[in-house]
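Asks: Build the 3D model from these lines:
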Amino acid sequence: MKSKAKKVNKALDDAIPLQNPIKIHEAMRYSLLAGGKRVRPILCLAACELVGGDEAVAIPVACAIEMIHTMSLIHDDLPCMDNDDLRRGKPTSHKAFDEATAILAGDSLLSLSFEHVAAETENVSASRIVRAIAEMGSAVGSEGLVAGQVVDLCSEGKELSLDELEYIHVHKTSKLLEAAVVCGAIMGGGDDIEIERLRKYARFIGLLFQVVDDILDVTKSSEELGKTAGKDLVSDKATYPKLMGLEKTKEFVGELVGKAMEELSCFDALRAAPLYHLADYIAYRQN
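Replies: Take a look at the predicted model:
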């Protein structure tokens, strides 16, 4: 993970040079290069290699996914959304700059993500590049990330069922993580069967990621998380620990890990090893 993250960080740094207008590029770089685990781009590269591709062909789309993810964090933290002051252990974008700059930085990262894939991907057929761009768009739009955010905002203070909570998490978190894995497999030359098996794997670990986030929100401090702890409790949001209890939620984590790993069973075990370990990492991370 450290090796892959280092390559991703270098590529992200190169993708957004500090140029005019200085303020907007400072804001984009501030949030994009603030750290983070780089789970999504690492999954993208691992999926590419799993189907026999060279990681170099997936670096642009891996970076693009991280740009989209960072955009979603910038916008999610805004006062009109979750109204948060801390992200990745640093003041949120609208606190470090201002609300208008934060919104525009997010917009710029989103548009750059698609441009970056189209302009920087090499040695991949045009049809696969277009397919990956379509996957990204679907993950972030009104049937993906935006859908999850809208329903999440509309659900504050309301009693939700587990199915309704799963809808929020699948769309708000899982869809983009799914796109990371699927786009990696597309760029790596995977066939339709391989891509769909990896899509199922990604759906399980995408939901897993958010379930673990719900657990960490009630068990860790803000210092440990690098973001404000206990926000869901204060805003009376539905979470898995709230609906299922903490112990049942931890059991659910184990179920999701098992289902994700089952989807990898048809692949070469050595090539699939990073994805097995990434599922474990997501399940048992501490921040």
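Asks: hey, let's count contacts and neighbours off CA atoms from now on
Replies: Will do.
Asks: Touching, Lys200 and Glu262? I think so.
Replies: No - using C-alpha atoms under 8 Å, Lys200 is not in contact with Glu262, being 9.8 Å away.
Asks: ok, the two, which is more surrounded?
Replies: Between Lys200 and Glu262, counted using other C-alpha atoms under 10 Å, the more crowded position is Lys200 (19 against 14).
Asks: Excluding residues flanking it in the chain, which one is nearest the more buried one?
Replies: Nearest non-adjacent residue to Lys200, counting by C-alpha to C-alpha, 6 or more residues apart in numbering: Glu263, 6.8 Å away.
Asks: ok, Ser138 touching Val146?
Replies: No - Ser138 lies out of contact with Val146 (C-alpha under 8 Å); the separation is 10.0 Å.
Asks: shared neighbours, those two?
Replies: With contacts taken as C-alpha atoms under 8 Å, 6 or more residues apart in numbering, Ser138 and Val146 have no neighbour in common.
Asks: Next up, the contacts around Gly89.
Replies: Contacts for Gly89 were tallied using C-alpha under 8 Å, 6+ apart; they are 223, 225-227.
Asks: Tell me where this structure has strands.
Replies: Taking DSSP state E, the strands of the chain run over residues 86-87, 90-91.
Asks: contacts for the last one?
Replies: What that stands for is strand 90-91. So strand 90-91 is contacted by 34, 85, 226 (C-alpha under 8 Å, 6+ apart).
Asks: now it, how far from the centre of its chain.
Replies: Its chain's C-alpha centre and that of strand 90-91 lie 19 Å apart, by C-alpha atoms, centre = their mean, to the nearest Å.
Asks: and what of the first one?
Replies: Its chain's C-alpha centre and that of strand 86-87 lie 16 Å apart, by C-alpha atoms, centre = their mean.
Asks: what's that strand in contact with?
Replies: Under the criterion C-alpha under 8 Å, 6+ apart, residues 92, 226-228 lie in contact with strand 86-87.
Asks: Sequence B follows; please return its structure for comparison with A:
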Amino acid sequence: MQLNVQDLLRSGAEITDQALERLLPSPDTLPHSIHRAMRHSTFAGGKRLRPILAMEAARMTAGTGEIPAGAADLGAAIEMLHTYSLIHDDLPALDNDDLRRGKPTCHVAFGEAIAILAGDALQTLAFQTIASLPTPPATTVAILREISLAVGTGVGPNSPLPPGMIGGQVVDIESEGKQPTAELVESIHRAKTGALITTSIVSGGLYGIASHSASENTIERLRTFGEKAGLAFQIVDDVLDMTQSSEELGKTAGKDTASVKATWPAIYGIDQSRKDAAELIADAFAALEPFGQQADALKALANYLVERKH
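Replies: Prediction:
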């Protein structure tokens, strides 16, 4: 089955935006400032890759050929979490950036205090949305656990390693200015970026199998796919930061190099980084082989992750 990935991205983004429009408070809801700040960053653009991955994983595991009803709300919640992380990542205390998705960052537009609270509010609304999903209670709890571990520091009973997104951000901050090592770069990438991509796919898979039984192997294959594709995504992001302009990226280019951040090209160079990303995508594809054509959409999206130019 041949898929047009641009059509897939366009339709997935439209479905996600419709859900976000419905779930986010309107700009006229009091207090105006925080709701306008939340919407400013949420609707500033972006590819909606994470929610699209979640919805396509749900479609695949549901086995009906359709995105299950309500899966768009799961995708929207994941996009809220992604947007919250970007708002906080851009703050003066962290990356101190004034451009995101081609528009002024939240703290530039609304001030630092409102930006911090807007990020907090998006995170809270995301978990509220997940708790309200039309899934059996056991599935809802499984999705909440999966996503909370991926977003946090990795601390908790039976928590996976490496740490989640926040844990990866901490390691990234504390390693800034130090000579990067291969082990350090991989641990940061798997946590800071890879964890949310992986949990988008795994939580979507959990959502899709909520109404029927599926083997544990199904989720583990999705997790492997997500981990490989997520690492490839960040490697390509590192390469683009070094090779593209701020206008092309929609964010400030070259900041990783200027601040001596731990990046894949800093260790392996640009050419090897591109080869590594391609190999990771090949490994990701292998994990989905048992699903046949039902995995075509996820494979198309994974290809897009390494072929994109911004």
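Asks: re the thing from before, His116 of the first structure is nearest to which of the strands of the first structure?
Replies: With C-alpha to C-alpha as the criterion, His116 of the first structure lies closest to strand 86-87 of those, at 24.8 Å.
Asks: just so I have it, where are all the helices in the stretch 101-250 of the first structure?
Replies: 126-140, 145-154, 162-169, 175-187, 192-219, 222-225, 231-234, 240-244, 246-262 (DSSP state H, counting those that start in this stretch).
Asks: Out of those helices, which is the most enclosed?
Replies: helix 175-187 (a mean of 30; mean count of other C-alpha atoms under 10 Å).
Asks: Okay, angle between it and helix 126-140 too, please.
Replies: Helix 175-187 of the first structure and helix 126-140 are oriented at 170 degrees to each other (axes from the mean of the first three to the mean of the last three C-alpha atoms, to 10 degrees).
Asks: Distance of the aligned residue in the second structure for Val51 of the first structure relative to Asn303 of the second structure?
Replies: For Val51 of the first structure, the aligned residue in the second structure is Thr61 (criterion: TM-score structural alignment). For Thr61 of the second structure, the distance to Asn303 of the second structure equals 20 Å [C-alpha to C-alpha, to the nearest Å].
Asks: Report the spatially nearest residue to the residue mapped onto Met38 of the second structure from the first structure, omitting neighbours in sequence.
Replies: When the first structure is aligned by TM-score structural alignment, Met38 of the second structure is paired with Met28. Once flanking residues are discounted, Met28 of the first structure sits nearest to Ala105: 5.1 Å by C-alpha to C-alpha, 6+ apart.
Asks: what does Asp76 of the first structure give?
Replies: Here the nearest residue to Asp76 of the first structure in space, its sequence neighbours aside, is Asp82; by C-alpha to C-alpha, 6+ apart that works out to 5.7 Å.
Asks: That neighbour pairs with which position in the second structure?
Replies: By TM-score structural alignment, Asp82 of the first structure lines up with Asp95.
Asks: hang on, that match packs against Ile87?
Replies: No - with contact defined as C-alpha under 8 Å, Asp95 of the second structure does not count as touching Ile87 (10.2 Å).
Asks: And the two? Which one has more around it.
Replies: Ile87 (27 against 15).
Asks: Check the spacing between that one and Ala37 of the second structure real quick.
Replies: Distance check for Ile87 of the second structure against Ala37 of the second structure: by C-alpha to C-alpha, it reads 10 Å.
Asks: so what sits against both of those two?
Replies: Shared contacts of Ile87 of the second structure and Ala37, defined by C-alpha under 8 Å, 6+ apart, comprise 106, 115, 118.
Asks: What distance do you get for Asp268 of the first structure to Glu194 of the first structure?
Replies: 12 Å.
Asks: meant to ask about Arg271 of the first structure
Replies: For Arg271 of the first structure, the distance to Glu194 of the first structure (C-alpha to C-alpha) stands at 13 Å.
Asks: Can you state the residues of the second structure onto which stretch 248-255 of the first structure aligns?
Replies: With TM-score structural alignment as the criterion, stretch 248-255 of the first structure aligns to 272-279.
Asks: What lies in contact with the matching stretch?
Replies: 231-233, 235-236, 239, 264-265, 306.
Asks: and which of these is nearest to Ala77 of the second structure?
Replies: Phe233 (20.7 Å).
Asks: The closest one -> the first structure?
Replies: In the first structure, Phe233 of the second structure lands on Phe209 (TM-score structural alignment).
Asks: Its match contacts Ile282, doesn't it?
Replies: Yes - the criterion here is C-alpha under 8 Å, and Phe209 of the first structure meets it with Ile282 at 5.9 Å.
Asks: Next one: the residue in the second structure that Ser111 of the first structure lines up against from Ile78 of the second structure, what distance?
Replies: Counting by TM-score structural alignment, Ser111 of the first structure corresponds to Thr124 in the second structure. Counting by C-alpha to C-alpha, the gap from Thr124 of the second structure to Ile78 of the second structure is 11 Å.
Asks: which of those two has more neighbours?
Replies: Counted by other C-alpha under 10 Å, Thr124 of the second structure and Ile78 do not tie: Ile78 has more neighbours, with 30 against 15.
Asks: got a list of what the more buried one touches?
Replies: So Ile78 of the second structure contacts 50-51, 126, 200 (C-alpha under 8 Å, 6+ apart).
Asks: Residue in the first structure paired with it?
Replies: Match for Ile78 of the second structure (TM-score structural alignment): Ile65.
Asks: Lys299 of the second structure now?
Replies: Match for Lys299 of the second structure (TM-score structural alignment): Tyr276.
Asks: Check the gap between that match and Asp214 of the first structure for me.
Replies: 22 Å.
Asks: Same question for Val140 of the first structure.
Replies: Taking C-alpha to C-alpha, one finds Val140 of the first structure at 22 Å from Asp214 of the first structure.
Asks: from what I can see Gly164 of the second structure touches Val170, true?
Replies: No - contact status for Gly164 of the second structure versus Val170: not in contact, 10.1 Å apart, counting by C-alpha under 8 Å.
Asks: before we move on, the earlier item: same list, the helices of the stretch 101-250 of the first structure, but as CSV with distance to Gln19 of the first structure please.
Replies: Shown next, in CSV, are the helices of the stretch 101-250 of the first structure (distance: least, C-alpha to C-alpha, whole Å):
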stretch, distance to Gln19 of the first structure
helix 126-140, 26
helix 145-154, 30
helix 162-169, 36
helix 175-187, 28
helix 192-219, 35
helix 222-225, 32
helix 231-234, 36
helix 240-244, 44
helix 246-262, 42
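Asks: Noted, bye for now.
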